[in-house]
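[1] Model the following, please.
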Amino acid sequence: MEKILVTGANGQLGSELFVLSSNYSQYQWFFADRTKITLDNLDLLKEQLYDINPTIILNCGAYTAVDKAETEKELAEIVNHLAVEVIAKYSARNKVKLIHISTDYVFDGTSSVALDEEALTNPINVYGETKRLGELACLQENPNSIIIRTSWVYSKFGNNFVKTMQRLMQERESISVVNDQIGSPTYAADLAQVLIDIISSSKWIPGIYNYSNEGEISWYEFALTIKEVGGYNCKVGGIPSSAYPTPAKRPSFSLLDKNKIKKVYGVDVPNYKESLKKMLAQL
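    Here you go, the predicted structure:
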């Protein structure tokens, strides 16, 4: 029986995989939070991988506090880069299938067309830099691995934009949301299903793939959709990023082109609004 190790088990994607795992009892699932897989302690990490002894690794664990990473650069570097290197080396040496999750923040935001897997990377914040180094380490140490870049992840689990908006729209009469960062959200449950579909597929085609829901929107437009679907009365206004300074710069355009994953794995990508409705119905 294949044994699947899921790192970052308490994160949004790990939690959604846990929900789906009960439908896939042909696999032995091992969900590892930071006590079972310590991504910030590399020596211990090596031991833990050998103890768990998986045949498939879904590396969903990461340092994702984008603004905090600007001051916690060392920790972000260990978790997002060096730990990935350790996992990739282990998986290559032990012939373990590895899917590693990356981000649209590897791009600088200067494109005006959807970014495919060959688009030039040029991260503009520490989080994006460390995630790009993780990608490179993954490809170098285990060329047989699959990397999936995703964007604007949300779920009923954890902290995310959708849940923050829901809370604010119930507490306040009006809110302002940035309207000059363009991309597409990703419902973590959709991505979790894609990961399972790939490992259950009869083929394994290594390389980088993009996945997010369909749609090209700003955070402001996403907030308007949350208001509409959730039936809130709060007034939502759009503001430029310059009016809401953050420690880490965000790419102003990071829409991902999903054609490759559709073609290679026959993935059906839902529209962002449909997925948002599904998620909000669960809350």
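[2] switch to C-alpha atoms for all contacts and neighbour counts from now on
    OK.
[3] distance of T71 from Y127?
    11 Å (C-alpha to C-alpha, to the nearest Å).
[4] go on, K278?
    29 Å.
[5] go on, P270?
    27 Å.
[6] of the two, who's got more company?
    Set P270 next to Y127 and count neighbours by other C-alpha atoms under 10 Å: Y127 wins out with 27 against 16.
[7] what sits against K227?
    Contacts of K227 were listed using C-alpha atoms under 8 Å, 6 or more residues apart in numbering, and they are 166, 169, 233-234.
[8] my guess is V267 meets N259, correct?
    No - the pair V267 / N259 is not scored as a contact, 9.3 Å apart, by C-alpha atoms under 8 Å.
[9] Give me the most central residue, this protein.
    With distances taken as C-alpha atoms, centre = their mean, T150 lies nearest the centre of the chain, 4.8 Å away.
[10] what ranges do the helices span in the chain?
    Using DSSP state H, the helices found in the chain span residues 12-21, 42-52, 73-77, 83-93, 126-141, 161-171, 188-200, 219-230, 259-265, 272-282.
[11] Second input sequence below; structure requested for side-by-side comparison:
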Amino acid sequence: MTTDAEQSSDRTIVVTGAGGQLGRRLVDRARDGYRGARVLGFGSADLDITDPESIAAAVVPGTVVINCAAHTAVDAAEAEEDRAALLNEVGPRLLAERCAEVGAGLVHVSTDYVFAGDARTPYEPTDPTAPATAYGRTKLAGERAVLEALPAATIVRTAWVYTGIGSDFVATMLRLEAERETLDVVNDQVGSPTYSGDLADALLEAATSPRALPQILHATNAGTASWFDLARATFEAVGADPDRVHPCGSDRYVRPAPRPAYSVLSPAAWNGAGLTPLRPWRDALTAALAARAVADPPGAAQ
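    Next up, the predicted model:
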């Protein structure tokens, strides 16, 4: 989504939450600029989205913001919903108000957790929301606050995001493959694994689209999988025996915040808006692991 001011070659894309896995990928993908725009990444120490003065210093006319800043600790949010609301609702509202004030664009990243997670077909952006967790409630409140302050904003919901580096699910499976002979992984939660690199590309495309986009879109890699499926695919991709991964139910790993049993997001609105469809999740996993090998080659000094 772009404004008239953003059509000039000197427009700037501001990425908030640039210290997180998605924000880092966004900045990396656009290190040399993107479609004539320069991309600036701000971590929480550089841009506090709950502080209007901090926002005003970074968000100026001609800017388009991609907001990746959020409280994403799903279990911790159950005990600290007020803190989660500060980052997931108040901050996005302040960003949207500033964007409205100066004529800036805003792409705000949201989540599958705004849904109940009990569907049997992929969720459309227009489907009823019914979050079952504090994280989901605060993210939904953030969506509503953004659109109330800036109706031209674009909300992009995504799910099951990983990079393969650090402590995300794929990275954890790689670590456990080296540590354990077998592994039990839940097979009764279904979603669409989404590589952060692909999602970053998608968000950059949305932020610079010359078309007016729908208020809410869904963006994930194509296809569906359980966590068990993703774990097996990860093992297989690195030459390990996928039969070392065994299925189990969610009752094996009880968490403070219930996980959605089904959180597949439909790409129909995204594709219908003329945006590039995201590739199948297995292809994306292969690409993610190849990028991981380049970033952290075996035997590299620690």
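[12] Need the TM-score from the superposition.
    In this superposition the chains share a TM-score of 0.95, using TM-score structural alignment, normalised by the length of the first structure; 279 aligned residues with a C-alpha RMSD of 1.3 Å.
[13] returning to that earlier point: which two among the contacts of K227 of the first structure are spaced furthest apart?
    Farthest pair in the contacts of K227 of the first structure (C-alpha to C-alpha) is Q166 and N233. Separation: 11.0 Å.
[14] out of these two, which sits in the more crowded spot?
    Comparing Q166 of the first structure with N233 by other C-alpha under 10 Å, the one with more neighbours is Q166, at 17 against 13.
[15] Map that one onto the second structure.
    Aligned by TM-score structural alignment, Q166 of the first structure pairs with L174 of the second structure.
[16] can you tell me which residues contact that match?
    Going by C-alpha under 8 Å, 6+ apart, L174 of the second structure touches 234-235.
[17] Over to F107 of the first structure?
    120-124, 128, 251, 254.
[18] Kindly report the same for F42 of the second structure.
    14-19.
[19] Format those as a markdown table; extra columns: distance to A153 of the second structure.
    Below are these laid out as a markdown table (distance: C-alpha to C-alpha, whole Å):
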| residue | distance to A153 of the second structure |
| --- | --- |
| V14 | 14 |
| V15 | 15 |
| T16 | 15 |
| G17 | 18 |
| A18 | 20 |
| G19 | 23 |
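[20] what's the spacing between the closest residue in space to N53 of the first structure that isn't next to it in sequence and K68 of the first structure?
    Nearest residue to N53 of the first structure in three dimensions, chain neighbours excluded: K3, at 7.9 Å (C-alpha to C-alpha, 6 or more residues apart in numbering). Counting by C-alpha to C-alpha, the gap from K3 of the first structure to K68 of the first structure is 34 Å.
[21] and if you look at K273 of the first structure?
    From K273 of the first structure to K68 of the first structure the distance is 30 Å (C-alpha to C-alpha).
[22] Ok, Y27 of the first structure next?
    Y27 of the first structure is 36 Å from K68 of the first structure, where distance means C-alpha to C-alpha.
[23] R167 of the first structure too?
    Distance of R167 of the first structure to K68 of the first structure, given as C-alpha to C-alpha: 22 Å.
[24] likewise L13 of the first structure?
    L13 of the first structure sits at a distance of 21 Å from K68 of the first structure (criterion: C-alpha to C-alpha).
[25] more crowded one of these two?
    L13 (29 against 15).
[26] Need the counterpart of that one in the second structure.
    Per TM-score structural alignment, L13 of the first structure is aligned with L22.
[27] dump the residue contacts of its match.
    Per C-alpha under 8 Å, 6+ apart, neighbours of L22 of the second structure: 68, 196-197, 199-200.
[28] again, only this time at 6 Å
    By C-alpha atoms under 6 Å, 6 or more residues apart in numbering, the contact list for L22 of the second structure reads S196.
[29] now do Y187 of the first structure
    153-155.
[30] How about S241 of the first structure?
    Contacts were defined as C-alpha under 6 Å, 6+ apart; by that measure S241 of the first structure touches V178.
[31] any idea how far S102 of the first structure is from it?
    24 Å.
[32] related to what we said a few turns ago, number of nearby residues for the aligned residue in the second structure for the residue nearest to N53 of the first structure?
    Aligned by TM-score structural alignment, K3 of the first structure pairs with T12 of the second structure. For T12 of the second structure, the neighbour count with other C-alpha under 10 Å is 24.
[33] Isn't T12 of the second structure up against R38?
    Yes - at 5.0 Å, T12 of the second structure counts as touching R38 under the criterion of C-alpha atoms under 6 Å.
[34] aligned partner of P143 of the first structure in the second structure?
    Under TM-score structural alignment, P143 of the first structure pairs with P151 in the second structure.
[35] give the contact list for that match.
    Contacts of P151 of the second structure (C-alpha under 6 Å, 6+ apart): none.
[36] Tell me how far it lies from L95 of the second structure.
    13 Å.
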